[in-house]
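Peer 1: Structure here, sequence nowhere to be found:
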């Protein structure tokens, strides 16, 4: 009887521990949420430093909580990313329309998944394997900005600006 009771208590303890661990993992994957006031301040803080008012007023910093990729908007986006923390930051632009590989660096690809894909959508970094690509980081889960420094949306239908990124991952207008 004592052995059965110990076994039962062990099973209950394992289930409790598993439940707690699962809850913690799910909580860790929740994207950073800002209040509307914090979001407004961040958008102002992350405006590109340029004399061109058109760029300053129409190139908008985007937070993951805004879920810009929930719908296809055919807008141009700029992504500052890197494959790992030792690499330099890279900047790429893409139009939010269909699935595509946006950029490749070494064995890594930055991919865009439109909302047609129900499992995952948005920005994903994958590492090439023999069998395909292993997901490394998803933009909405990159809380410490280890792989994704920033995402900007160009809010006009006119010619998008020519942007570059410095060694710290800061976006600048080319030749300014």
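Peer 2: Yep, it's here. Values in this document were obtained by computation on a predicted structure and should not be read as measured data.

Peer 1: contacts and neighbour counts: CA atoms only from here.
Peer 2: OK.

Peer 1: Please, where are all the helices along this protein?
Peer 2: 2-28, 36-45, 53-58 (DSSP state H).

Peer 1: could you dump the ones you listed to TSV with distance to residue 139?
Peer 2: Formatted as TSV, the helices of the chain follow (distance: least, Cα to Cα, whole Å):
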stretch	distance to residue 139
helix 2-28	14
helix 36-45	17
helix 53-58	22
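
Peer 1: And here is the other one:
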């Protein structure tokens, strides 16, 4: 439905002007950010904890395409109204599918191109590349020397990391 509204809004924009563009939120359709927009958002959303960088990342960066031996932190949930979960994993091999966590028959996977939440046995709930923030709140890359042993102060209702 939202895609239809976006197309209709685009047609309205072409025929009558920008004031008629409706329901076409860039975030909803995984809009590709310009390098300037991406840099601003990275600065705003990245964090420094114990002198180590926790870099906020987006799907367009394709962070899992190549094994980089970095730790990643994912804030995700299994249902639209559920509480947020936080998991960490290391991207150390180019596996096609790496299981990260299992909660109530819902499994978080890292694929070569993205992150997925599947309801067992194999029903895809959401893919990070196409998620509008409903199931994936944030993904971070850890730039510390070792596995992050930090305890992030996560608000389980909002999914936000508190400083």
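Peer 2: Nice, thanks for sending it over. Bear in mind the structure is a predicted one, so any value in this text is a computation, not a measurement.

Peer 1: Which one, of the helices of the first structure, ends up nearest to residue 93 of the first structure?
Peer 2: Nearest to residue 93 of the first structure, of all the helices of the first structure, is helix 53-58, at 14.9 Å by Cα to Cα.

Peer 1: Would you map the strands across the first structure?
Peer 2: Using DSSP state E, the strands of the first structure run over 59-61, 76-81, 90-95, 100-105, 108-113, 122-129, 132-138, 148-154, 163-165, 171-173.

Peer 1: How far off centre is the longest one?
Peer 2: In terms of Cα atoms, centre = their mean, to the nearest Å, the centre of strand 122-129 of the first structure is found 11 Å from the chain centre.

Peer 1: Which neighbouring elements make contact with that strand?
Peer 2: On a contact count with 3 or more Cα pairs under 8 Å, 6 or more residues apart in numbering; DSSP states H and E, strand 122-129 of the first structure meets strand 108-113, strand 132-138.

Peer 1: Recalculate using a threshold of 10 Å.
Peer 2: Here strand 122-129 of the first structure touches strand 100-105, strand 108-113, strand 132-138, strand 148-154, going by 3 or more Cα pairs under 10 Å, 6 or more residues apart in numbering; DSSP states H and E.

Peer 1: do the fifth one as well
Peer 2: Contact here means 3+ Cα pairs under 10 Å, 6+ apart; on that basis strand 108-113 of the first structure packs against strand 90-95, strand 100-105, strand 122-129, strand 132-138.

Peer 1: mind running it again at 6 Å?
Peer 2: Other helices and strands packing on strand 108-113 of the first structure, by 3 or more Cα pairs under 6 Å, 6 or more residues apart in numbering; DSSP states H and E, are strand 100-105, strand 122-129.

Peer 1: rewinding a little: with distance to residue 165 of the first structure as extra columns, can I get the helices and strands packed on strand 122-129 of the first structure in JSON lines?
Peer 2: Output for these, formatted as JSON lines (distance: least, Cα to Cα, whole Å):
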{"stretch": "strand 100-105", "distance to residue 165 of the first structure": "15"}
{"stretch": "strand 108-113", "distance to residue 165 of the first structure": "17"}
{"stretch": "strand 132-138", "distance to residue 165 of the first structure": "21"}
{"stretch": "strand 148-154", "distance to residue 165 of the first structure": "11"}
